[in-house]
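Could you look at this predicted model? Sequence included:
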Amino acid sequence: MDSDTAIIAFGALAQTTRLDTFRLLVRHEPGGIAAGEIARLLNVPQNTMSAHLGVLARAGLVRSERHSRSIVYRADLDGVRALMLFLVKDCCAGNADLRAPLLAELTPCC
């Protein structure tokens, strides 16, 4: 990941509704949530939610797939992992003992 991509991702999360949406999607992994249900749970108009989901998708933080007449959104955990690793890539002056606990937290659990 490069700096420009990271800035876009952080910019996408730098808004309350989008941050709440992203956190909701992370909680509902791996099944995801339909767009209309996300809007209902967060009490946001559907057209507004659609715009927010578009910003998160373009930033590489969420992905979607069509299920019949619904679009189901999921957190893009690979994109999030890349963003977090970008932040800590040069951590601790290369000291593996200091860096290991942080990287262990970012290791896939499932």
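Okay, I see it.

all contacts plus neighbour counts: C-alpha atoms, from now on.
Fine.

give me the element the closest residue to Leu24 other than its chain neighbours is part of.
Closest residue to Leu24 apart from its sequence neighbours, by Cα to Cα, 6 or more residues apart in numbering: Ile38 at 8.0 Å. Element membership of Ile38, judged by DSSP states H and E, is helix 35-42.

what sits up against that helix?
Helix 35-42 is contacted from outside by Thr17, Asp20, Thr21, Leu24, Pro45, Gln46, Met49, Ser50, Ser70, Ile71, Val72, Tyr73, using Cα atoms under 8 Å, 6 or more residues apart in numbering.

got another, please set it beside the one above:
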Amino acid sequence: MQESAAIAALAALAQTMRLRVFRALIGAGPDGMTPSALGVLLDVPASTLSFHLKELMHAGLVTQERDGRNLIYRAAMAQMNALLDYLTAHCCEGAATACATTAPPDCGTTCR
């Protein structure tokens, strides 16, 4: 992942409603959710939701697919995983396998 893509993704998630939308889509899994279902779940007006979905799509964190008359939004799991990989790439000076075995990683003692 490029640094600019990581910054865009983190900026998109650095807003309460967008983080809630993204987490709801993560919870929905591969089935995704329609905007109306998301709106009901999160108690957010359609216009507000549309704005936040657009921002998440721009950051590559959400995909949109038309299914007949409905739009289905899904979390872009590959992009989320790429962001997590980017953030942890230098964990414990590159010893990612050592860090993966601790929760949370203690780079000061466990991984060196």
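Happy to help now that I have it. Note that the coordinates shown come from a computational prediction; the quantities given were computed from them, not determined experimentally.

Got a TM-score for the two of them?
Taking TM-score structural alignment, normalised by the length of structure 1 as the basis, the two superposed chains have a TM-score of 0.86; 102 aligned residues with a Cα RMSD of 1.4 Å.

Just give me the closest of the contacts of helix 35-42 of structure 1 to Ala57 of structure 1.
Using Cα to Cα, Tyr73 is the member of the contacts of helix 35-42 of structure 1 that lies nearest Ala57 of structure 1, at 9.2 Å.

Tell me how far that closest one lies from Asp20 of structure 1.
Per Cα to Cα, to the nearest Å, Tyr73 of structure 1 is found 14 Å from Asp20 of structure 1.

which residues does the spatially most central residue of structure 1 contact?
Nearest to the mean C-alpha position of structure 1, by Cα atoms, centre = their mean, lies Leu61 at 3.5 Å. For Leu61 of structure 1, the contacting residues are Ala9, Phe22, Ala75, Asp76, Leu77, Gly79, Val80, by Cα under 8 Å, 6+ apart.

all helices of structure 2, in order?
Along structure 2, the segments classed as helices by DSSP state H run 3-13, 16-28, 35-42, 46-58, 77-88, 96-100.

could I get these as TSV with distance to Arg66 of structure 2?
Shown next, in TSV, are the helices of structure 2 (distance: least, Cα to Cα, whole Å):
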stretch	distance to Arg66 of structure 2
helix 3-13	23
helix 16-28	16
helix 35-42	12
helix 46-58	14
helix 77-88	19
helix 96-100	38
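
His52 of structure 2 against Arg18, yeah?
Yes: using Cα atoms under 8 Å, His52 of structure 2 is in contact with Arg18, at 5.6 Å.

Leaving out chain neighbours, which residue sits closest to Leu106 of structure 1?
Arg81 (6.6 Å).

residues near the one you found, how many?
Counted with other Cα atoms under 10 Å, the neighbours of Arg81 of structure 1 add up to 15.

Sweet, I'm off.
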